[in-house]
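Novice: Take this sequence and fold it.
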Amino acid sequence: MTDRTPVSLSEAEIAAVRSWVIHEDEAVIAFNKPAGLSSQGGRVQAHTLDDLLWAFARSNGKRPDLVHRLDRDTSGVILAAKTKPAAGFLGKAMQARRFKKTYLALLSAAPEPRSGTIETPLLRQEIGRESYMRAVSADTPGAQAALSRYRTLSATDDGALVELDPATGRMHQLRVHMASIGRPLAGDARYGGALTFAGRAAPRLMLHAAKLTFPHPEGGYRTVEAPPPEDFEALKVAAGL
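Specialist: The predicted structure follows:
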């Protein structure tokens, strides 16, 4: 679908991106993105998932395009459109908030209350070459409305497994909203998360995009699910969750 200059990929990269496919049909392709892989752009001199989509290029030179993004250290479901009409349809559906995203996160302790809604506005800030989001009051110039829902699935003395639902799609929204109620995500050093969890190292953001429900270009809705990666599961088990 895209006609940018093709990216040269190794056999190992092609095999890897093909192994991440969890759903494919005539219009879309969904992946279980590993943590540590940028969706697009980024300053790290390594191929992004967007680059790796050249593994699916057709004979006419067109290839799928990502419909949305995940943070580099967030694992899980990410969707690409295989045709231009599908990309247009899904882009409009995304803007109309017809996508339902469900995330899993590990926290050092269960939120209080154990389920709820966070509607704190967010403000984007540039600090050096980095972009951050900050929870602010509604009358702050440039503040963006944001809505997140959370639900504690299980909790022990060592931590909690929480389901998160971002009704809006602001950058770092779930991370900042949970930090704003005193429950930053494990491994999220940028927003105050501890780098240990249940007595073990949490060297990255423990956030996983577990499920995506979206309107399909051919009608109806589809739901795609992705199992959490091994490091996430290991910490969950260590905490008895």
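
Novice: okay, CA-based contacts and neighbour counts for the rest of this
Specialist: Fine.

Novice: Let me see the residues that make contact with the lengthiest helix in the chain.
Specialist: When the chain is parsed with DSSP state H, its longest helix is helix 84-95. Contact with helix 84-95 is made by 1, 27, 28, 65, 67, 80, 81, 99, 215, 216, 217, as judged by Cα atoms under 8 Å, 6 or more residues apart in numbering.

Novice: Residue 178: helix or strand, and which one exactly?
Specialist: In the assignment (DSSP states H and E), residue 178 maps to helix 173-180.

Novice: Show me what that helix is packed up against.
Specialist: strand 130-135, strand 148-156, strand 159-166 (3 or more Cα pairs under 8 Å, 6 or more residues apart in numbering; DSSP states H and E).

Novice: Pick the most buried one from those strands.
Specialist: With neighbours taken as mean count of other Cα atoms under 10 Å, the helices and strands packed on helix 173-180 reach their highest mean count in strand 159-166, at a mean of 22.

Novice: angle of that one against strand 148-156?
Specialist: Interaxial angle, strand 159-166 versus strand 148-156 (axes from the mean of the first three to the mean of the last three Cα atoms, to 10 degrees): 160 degrees.

Novice: this one as well, want them side by side:
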Amino acid sequence: MTSPERPALSQDDLPFAVLHRDAMMLVIDKPAGLPVHRGPAAKGRIIPVLTDHLDALRFGLPRRPEAAHRLDKDTSGCLVLGRHPRAMAQLNQLFRDGRIEKTYWAIVEGGPAEDAGLIDLALAKRSPERGWWMKPDPKGLPSQTGYRVLGRGSLDGIQLAWLALDPLTGRTHQLRVHCAASFGAIFGDEIYGNAPRSGGPGLHLHAQSIAIPLNPKREPIRAEAVPPPHMRAALAACGWAADDKLS
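Specialist: Here you go, the predicted model:
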């Protein structure tokens, strides 16, 4: 069965901002709800995915860029794309070596007792039937996340905390499981929290900034993404102002 045809898209049609562009890579601000790849759930259906836009992101090069790492469909923010094979090889090595700094903003229900700390919980798949779903498991892969509390507040009677999360490892759903298991699920999480499957507030997890040391003789390339509209009420309740410096 052939895939449904989709119209060719131009740079004017891009539903996201390009935060950085050079000869090696792009950094885009991926919207929440946009899958990076067309997975099994999308088979036979015409739904928007990032790969629909890769031709429009060539910017004169003969090849389409490729995602150098992953963001969940419902996570917004900084996503790095390599523009050619040599760039992809270098970026993949930097990610494997843990040399790329990533900071996420999250709104969690409740919140940690301490204003900063380290979550050290090994993770494993919940079950073969659950696909990407994960759980804390002492026999799983080592997983660490640093956190800082940036603000606290409440929204509609729910106590919330605004966190900066620094993943020191890159496990599937790491931030979502670590928060839920340690002090409170990320607000709007349908899998590890109590958010409804439809009509909920949306996952409040945003890849806010990234720093990529492409050239050892220069400062890392940095990009920052403004939080998406669905997170701003909860962020404001925790003390964020739209005109604040992002980091």
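
Novice: where does the TM-score land?
Specialist: The TM-score (TM-score structural alignment, normalised by the length of the first structure) is 0.84; 225 aligned residues with a Cα RMSD of 2.3 Å.

Novice: The helix holding residue 178 of the first structure vs the second structure, average offset?
Specialist: Overlaying the second structure shows helix 173-180 of the first structure at a mean distance of 0.5 Å from the equivalent residues (mean Cα distance after the TM-score superposition for the first structure).

Novice: residue ranges of the helices in the first structure, please?
Specialist: Under DSSP H, the first structure gives helices at 11-19, 49-52, 84-95, 173-180, 230-238.

Novice: Please identify the most buried of those.
Specialist: helix 173-180 (a mean of 22).

Novice: Centroid-nearest residue for the first structure?
Specialist: Nearest to the mean C-alpha position of the first structure, by Cα atoms, centre = their mean, lies residue 70 at 3.6 Å.

Novice: For residue 37 of the second structure, give me its contacts.
Specialist: Residue 37 of the second structure neighbours (Cα under 8 Å, 6+ apart): 49, 50, 51.

Novice: And it, what's its match in the first structure?
Specialist: Matched to the first structure by TM-score structural alignment, residue 37 of the second structure sits across from residue 40.

Novice: Dump the helices of the first structure to JSON lines, plus distance to residue 132 of the first structure.
Specialist: Formatted as JSON lines, the helices of the first structure follow (distance: least, Cα to Cα, whole Å):
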{"stretch": "helix 11-19", "distance to residue 132 of the first structure": "29"}
{"stretch": "helix 49-52", "distance to residue 132 of the first structure": "22"}
{"stretch": "helix 84-95", "distance to residue 132 of the first structure": "22"}
{"stretch": "helix 173-180", "distance to residue 132 of the first structure": "9"}
{"stretch": "helix 230-238", "distance to residue 132 of the first structure": "24"}
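
Novice: right, so of those helices, which gets closest to residue 35 of the first structure?
Specialist: Of all the helices of the first structure, helix 230-238 sits nearest to residue 35 of the first structure, with 9.7 Å by Cα to Cα.

Novice: okay, the angle between the closest one and strand 148-156?
Specialist: Put simply, helix 230-238 of the first structure runs at 50 degrees to strand 148-156, going by the same axes, to 10 degrees.

Novice: Report the mean deviation for helix 230-238 of the first structure after fitting onto the second structure.
Specialist: Helix 230-238 of the first structure sits 2.0 Å off on average (mean Cα distance after the TM-score superposition for the first structure).
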